[in-house]
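Chemist: Model the following, please.
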Amino acid sequence: MSEKNNKDYIQEKLKEKHFEAKIVRRIVFTVFVLLMLALTGIIGGGYFYIKNALQPVNEEDTKTEKVEIPIGSSPTSIGRILEENGIINNGKVFRYYVKFKNESGFMAGEYELSPSMNLDEIIGFLKEGKVQQEVLFQITIPEGRQLEQIAVILENRMGLSEKEFLEKANDKDFLEKMREKYPKVITDEMFDEDVKYALEGYLFPATYPFYVENPTAEEVIDIMLQKTDEILQYDEVRIGMGNMDLTPHELLTMASLIEAEATVQTDRDYISSVFYNRLDVGMPLQTDPTVLYALGEHKERTLYEHLEVDSPYNTYKNQGLPPGPIANAGLTSIQAALKPAETEYYYFLATPDGEVLFNETLEEHNIDKNEHITSQDNG
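Modeler: Next up, the predicted model:
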């Protein structure tokens, strides 16, 4: 092949490659454009879908509808009820919107709602309890009460049988039903064989309004578990559990010990620090309320003979946390369990006048005990 023909051949090949590259670029560009258009369509469609779901059903329709929100309804069930009654466009979007805005504390009752209302207005009504029917009565469950004490309160205040309440609180089938509704509250730890009452410490202390004359034990427990679930969803609690590496069961157990030992608000984070310091070095927690819980009776003083009770709840004989909570803890005790004070204290002592003394050493603790407590008492 002559030199001229060789050059022509090479130029021809280069032209072919250039043409092929141009075709490939066009194909890639076309595919890219089509993908972008498809993606834009998906995003745009999703945007308009969500935007439509967030809008009122009909801004012109101000006629109200009676909507019944049962006791213990979750955001999912509330969204479904509102959609079925034509108050909102989409129940699922309502649930995600509530979760995104971290809204909670919805109240049961019969509401007058309109399709012209937006989601924020509806949420406001549900949180403020702007219901058509009035509250028939309220029950206050104080902090630090045990399940058996709560049963007595309910029987005295609303006529709910103490026996019926405790039976329902220990009904495995019912608790499994509640697990489906409150999976972050009802966990396997509650069903450990050493746990005395699965729901001990899980019925949050608060004032509960009731809109029906004779609520069942199931309805009462449901609304209390809903409140506990709400508390556990608080950002400070949820994030705090992660930081402290605590399960809800462990958190409520620790908080119940703090609640049982605290005499004033300011002591709780210091008492919490003592418990965590003991856990860190493998010391038994040695807290008297767990002994009384193991004995199953109230006593004015805990004596040395009581410390011998054979029970997994006896923190004088067993290291670590007891199998479960020993009472219901309020929010301040839960906060203290999540944010203990930074101390070197390993001992504390409640004096007869209500003061709590903290010490770093057993020697200092014994000096305070001899000064403030008789020989029959324990610190």
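Chemist: okay, CA-based contacts and neighbour counts for the rest of this
Modeler: Noted.
Chemist: Show me the helices in this protein, by range?
Modeler: 3-54, 75-84, 91-100, 119-128, 147-158, 162-169, 172-181, 217-232, 235-244, 248-261, 268-281, 288-295, 331-338, 362-372 (DSSP state H).
Chemist: Now do the nearest residue to H372 once chain neighbours are set aside: how many residues are near it, please.
Modeler: Spatially, and ignoring its direct neighbours in sequence, H372 is nearest to T351 (6.0 Å; Cα to Cα, 6 or more residues apart in numbering). T351 has 15 neighbours, counted by other Cα atoms under 10 Å.
Chemist: got a list of what T351 touches?
Modeler: By Cα atoms under 8 Å, 6 or more residues apart in numbering, the contact set of T351 is 357, 372-373.
Chemist: Between the two ends of stretch 184-191, how far is it?
Modeler: 14 Å (Cα to Cα, to the nearest Å).
Chemist: Give me the contact list for it.
Modeler: 175, 178-179, 198-199, 225, 228-229, 232, 248-249, 324.
Chemist: The structure of the following sequence is requested for comparison with the preceding one:
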Amino acid sequence: MSNSEHDSKPEVKETNEKETDLKNEAVETDSTRSDFKKAYNKSFIQRCREASVVRKVVFILITIFIAVLFFGGRSAYRYVMDGLAPADPNNTEMVNIEIPLGSSSSTITSMLEDEGIISNGRLYRLYMRVNNVSGFQAGEYQLSPSMTLDEISEILQSGSIMQDALFTVTIPEGRNIEEIAGLYETHANIDAEEFIEAMLDETYIQELIDLYPNLLGDEILQDDVRYPLEGYLFAATYPFYEQNPSIDTVVRSMLDKTEDVLLDYYSVINERKDFSVHEVLTFASLVEREARNEDERKLIAGVFYNRLEEGMRLETDPTVLYALGEHRGRVLFADLEIESPYNTYHVFGLPIGPISNFGESSLNAVLEPTETNYLFFVAAPDGEIYFSENFDEHRRLANEHLDRDL
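Modeler: The predicted model follows:
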């Protein structure tokens, strides 16, 4: 019996030690779990705080964006509505306005704005285009700041002075600034050198950019552009009602005509997004100088598009002549090497600006070209144009019709 009791004591002691160890391990585990839980809770709280900050920042940014849209849209709306509303609804005082013969629409709107008859000349010109208002007559008018744009337009279209033009000047398609200056010197008593000086007057050009913001952009003032208004003076017949019209009168009349023509095309150009207005007019001037009829223009435009897509130079001879600044009937092989931003044998893509004015059919050709597989064409001295899909055929045609050893 005593031996049995003696033997059981170590077992009890050993069991107690194991229980103690287990309790200690449990305490340590609970402590670890508590530490982990505290760390997790701390991290969770930190993430929540960060998420809350992010949400607040996003909310603030969205609120600011919505506010900008709201107030910006509201300001734009007010700007337009104020510009289209009577300049002063409460002022019924009549103002004498004299519209001289041959005044351009831009001149008339500037005059009305200066006299306080309209509040925004630029918006009135936009109103005129959208509503197809034209045909203002020279004469003396009595207008009031309280009149609506409809009333003003109706009065200006009913002028009492109807006089035949003293003379007209026809500017053909495909003419450059220097040729246009010569035509006005011959037919309109305008000194060609003074006309050229005005075309190089950056202050004057900037005034025109401000006056025609949809048509003229800062691209025309690039350093290498020869004449900022090259290509922008539309080919048409212009009537003149005074013996010695000013250069500004002539230029504004031509820019008015260009903008009138482009009015139907602005939306198309803006939707395309591949070319700016300046680039479209540049493109149109190349087509104008290369083709004789509408079918040729559309086909040549298609060739130019194909070459642009293939990363090829356009390599059109009229750009070489413009780069040379000379009038020649023929381009020599050595001429192709001239380094100029206008020479399409030297630069990729379009030249830096137009090389002449253009006709509406050339503009149409650029915007609606003929789809073709041609990559080359040769404009022969006999007036014929020969198209080809590969360089070997093009080389044969060029050597045959242009006497070039390609």
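Chemist: now the contacts of T351 of structure 1: which count as buried?
Modeler: Among the contacts of T351 of structure 1, those scoring as buried are I373 (criterion: 16 or more other Cα atoms under 10 Å).
Chemist: Tell me which of the contacts of T351 of structure 1 persist in structure 2.
Modeler: Cross-checking the contacts of T351 of structure 1 against structure 2 gives 357, 373 as conserved contacts, using both residues aligned by TM-score structural alignment, their matches' Cα atoms under 8 Å.
Chemist: hmm, back to that, drop anything exposed from the contacts of stretch 184-191 of structure 1.
Modeler: By 16+ other Cα under 10 Å, the contacts of stretch 184-191 of structure 1 give 175, 178, 198-199, 225, 228-229, 232, 248-249, 324 as buried.
Chemist: Distance to G129 of structure 1 for the contacts of stretch 184-191 of structure 1 - can I get that in CSV?
Modeler: As requested, the contacts of stretch 184-191 of structure 1 are arranged in CSV below (distance: Cα to Cα, whole Å):
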residue, distance to G129 of structure 1
L175, 27
M178, 24
R179, 26
A198, 30
L199, 27
L225, 18
T228, 18
D229, 19
L232, 21
P248, 28
H249, 30
G324, 34
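Chemist: Look at L251 of structure 1 and say how many residues are nearby.
Modeler: 24.
Chemist: Quick one: map it onto structure 2.
Modeler: Here L251 of structure 1 is matched to V280 in structure 2, going by TM-score structural alignment.
Chemist: cool, K22 of structure 1 as well?
Modeler: For K22 of structure 1, no residue is aligned by TM-score structural alignment.
Chemist: From L14 of structure 1, how far out is K22 of structure 1?
Modeler: From K22 of structure 1 to L14 of structure 1 the distance is 12 Å (Cα to Cα).
Chemist: check contacts around V80 of structure 2.
Modeler: V80 of structure 2 touches L123, counting by Cα under 8 Å, 6+ apart.
Chemist: counterpart of stretch 157-164 of structure 1 in structure 2, which residues?
Modeler: Stretch 157-164 of structure 1 maps onto residues 187-194 of structure 2, going by TM-score structural alignment.
Chemist: How about stretch 290-306 of structure 1?
Modeler: The aligned range for stretch 290-306 of structure 1 is 319-335, by TM-score structural alignment.
Chemist: do stretch 329-342 of structure 1 as well
Modeler: Counting by TM-score structural alignment, stretch 329-342 of structure 1 corresponds to 358-371 in structure 2.
Chemist: Can you check the distance spanned by that stretch, start to finish?
Modeler: Stretch 358-371 of structure 2 has an end-to-end distance of 22 Å (Cα to Cα).
Chemist: just how off-centre is that stretch within its chain?
Modeler: 18 Å (Cα atoms, centre = their mean, to the nearest Å).
Chemist: Enumerate the positions of the match of stretch 157-164 of structure 1 that are buried.
Modeler: 188, 190, 192.
Chemist: ok now that stretch, how far from the chain's centre?
Modeler: 32 Å.
Chemist: Quick check: the residue nearest to F304 of structure 2 when sequence neighbours are not counted vs N343 of structure 2, distance?
Modeler: Once flanking residues are discounted, F304 of structure 2 sits nearest to L314: 6.3 Å by Cα to Cα, 6+ apart. As judged by Cα to Cα, L314 of structure 2 and N343 of structure 2 stand 9 Å apart.
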